[in-house]
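# attaching a predicted model along with its sequence, questions to come.
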Amino acid sequence: MTIEYSGKGDPARSLALLWRTSERASRKGKPDLSVDRIVRAAIEVADADGLQALSMRRVAERLGVGTMSLYTYVPGKPELLDVMLDTVYGETARPEDVPGGWRARLTLIARENWALYQRHPWLLQVAANRPVLGPNVTAKYDYELRAVDGIGLTDVEMDSVITLVTGFVHGTARGAVEAAQAESQTGLTDEQWWAAHAPFLSRIADTSRWPTASRVGQAAAEALGGAYSAEHAFEFGLERVLDGIDTLISRRAEPA
C-alpha cells in the first residue's frame, strides 16, 4: 500500500488553500473552475482508484480541462492532498445533543470515523502525524474533545482518549478495507477461499498438537462466519476501549 504524508506542501500555500484566503478567479472571470471543484474531483479519483492513481493530470482529465489550468488554483499535489483531507473530515456528523453521556458521545464519534473510512478508504494511505491545520480538521478535533470535557479528565488525558478511540477505529478500518480489497483482488470471498483450502488443511491439521488453536479457531469461525470479521472486531474492541476509559474516569472520581 502506497503511503502519502500530509503536510509535505508549502505551509503558506497549504494554509491559504485550506482557509481559502487567496483563491483566484478563473482567467475568463467565470466560475467554471475553483479550488472546491478541483478538490471534489480529486476526492472522486482517490475514492475510485486509491491515492496511487491521484495526479494533477488525472484530476484535470476528470474535469475536462488542461492540466496546467489547475495550477492557477492549486500549487501542486501535496497541497491538494491537504485540502482533500480537510474536506472529507468535514463530513462527520456533530450533533450537540447526544443522549447517554460521554460513552454515547464517544460511540458516535467512533462510528462516524468508521463510516468515513468506508466512504474514503484512501484515508488509510495517508500518514497524518503532522495534522492538516484546516477548518474542518480543527472543528472535528474540537467537537471530539468536547465529548469528554468536564468528566474528570485532565486536558492531556482528554487528548489521549480521543487519540485512543480514533486510533482504534483507524486500525480496525484498515482491516475491513484490506478484507474487502482481498475479495476484489482475488475474486474469492472468505467462504470460497476457505472452501478451496479446507481439503488440504484437513490433511495437515493436527488438533492434538495445537488443541487450543483448533478449538478456538473453529468456535470463532462458526460464530463469525469466517476467520475474521471486521465488524465484530470493531464492535467488540470499541466496547473494551470504552470500558478502559470508564475505569480511568472512575479512578479520577475516587477520593484520595
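Right, received. Where do you want to start?
# please count neighbours and contacts with C-alpha atoms only from this point.
OK.
# now stretch 183-195: how far from the chain's centre is it?
Averaging C-alpha coordinates over stretch 183-195 and over its chain gives two centres that are 24 Å apart (Cα atoms, centre = their mean, to the nearest Å).
# give the buried residues for it.
Judged by neighbour count (16 or more other Cα atoms under 10 Å), stretch 183-195 contains these buried residues: Asp190.
# now swap in stretch 35-45 and tell me
Of all the residues in stretch 35-45, those buried under the rule 16+ other Cα under 10 Å are 35-36, 38-45.
# next one for the comparison:
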Amino acid sequence: VMSKDGLVDLMLDAATAEVPVPAEPGPDWRADLRGIATESWAMAKRHLWFAQLVPTRPPLGPHMLRRTEFQLRVLVGRGAALGEAVAYAALLDRHVFGGAQQEAEEHAMRRRLGIDTPERLAAAVNAVRGVAEQGGHELLARWMEEPSGPDMDEQFTLSLTFLLDGIEARLPNREGR
C-alpha cells in the first residue's frame, strides 16, 4: 500500500466483499435490490467506520464495482434507461450508507455523552421529557413517557420499501414484482 488513501480504498473494498452479490438477477427485481441493500446495511452496521469513509473515496474497488453492476443489471432489466438506473442505484446507496452514517454518528454521540446503555438513555429521555412538558410539546412529552415505534432496522426496512415503491412507479416495465 503506497498511501493512506490506498489503505482506505482496500479497507472499503474488503468490507464490501462481505456483501453477497448473485451472479445474475433473479425473477423478482425488488427482492434483488432489497437483498443488496439489506446486506449492505448489515455490513455497514458491522463496520461503522465504513459509512463514515465511503463518501470520501471514489467507489472503484472491484467488489463495489461488482455490486453496482448488479444493481444496474437489475434496473436496466426492468426497463430503466442506463442513466436512470445509475441514479436509482445511487439513491439506494445514499439511503443505505447515509442511514448507516447516521447510526454511526448517533452511536458515537451516545458514547461521548455517556448515554450508551439502555438505562442511561432512558434516564436522559426522562430528563428531556420535563423540558418538553414545560415547553408545551405535549405529544413529544407523552411519547417520552413510553417511547415506542420502529427501531433503526425497522425504519431502514420501511424507508427502503418506500424507495423501491418510488422506483417501481417510474419503471416502464413493472412486471416481476
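Structure's in. What do you need? Since the structure is predicted, the reported quantities are computational estimates derived from the model, not experimental observations.
# what's the TM-score for these two chains?
The TM-score (TM-score structural alignment, normalised by the length of structure 2) is 0.79; 173 aligned residues with a Cα RMSD of 3.0 Å.
# just to revisit the earlier point, would you turn the buried residues of stretch 35-45 of structure 1 into TSV with secondary structure?
Output for the buried residues of stretch 35-45 of structure 1, formatted as TSV (DSSP: H, G, I helix; E, B strand; the rest coil):
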residue	secondary structure
Val35	helix
Asp36	helix
Ile38	helix
Val39	helix
Arg40	helix
Ala41	helix
Ala42	helix
Ile43	helix
Glu44	helix
Val45	helix
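# which one of the residues you listed is nearest to Gly237 of structure 1?
Ile43 (29.7 Å; Cα to Cα).
# wait, doesn't Lys45 of structure 2 sit right on Gly99?
No - under the criterion of Cα atoms under 8 Å, Lys45 of structure 2 makes no contact with Gly99, lying 9.6 Å away.
# Val54 of structure 2: neighbour count?
Other residues near Val54 of structure 2 number 19, with proximity taken as other Cα atoms under 10 Å.
# in space, what's closest to it - neighbours in sequence excluded?
Distances taken as Cα to Cα, 6 or more residues apart in numbering place Leu12 nearest to Val54 of structure 2, at 6.8 Å, with adjacent residues excluded.
# could you do Arg129 of structure 2 as well?
Excluding the flanking residues, the one nearest Arg129 of structure 2 by Cα to Cα, 6+ apart is Ala141, at 5.0 Å.
# in structure 2, what sits opposite Leu188 of structure 1 in the alignment?
Mapped onto structure 2 by TM-score structural alignment, Leu188 of structure 1 lines up with Asp116.
# its match reaches Ala122, doesn't it?
No - with contact defined as Cα under 8 Å, Asp116 of structure 2 and Ala122 do not form a contacting pair (10.2 Å).
# mind listing what the match of Leu188 of structure 1 touches?
107, 110 (Cα atoms under 8 Å, 6 or more residues apart in numbering).
# please redo it, this time with the cut-off set to 6 Å
Asp116 of structure 2 is in contact with Arg110, counting by Cα atoms under 6 Å, 6 or more residues apart in numbering.
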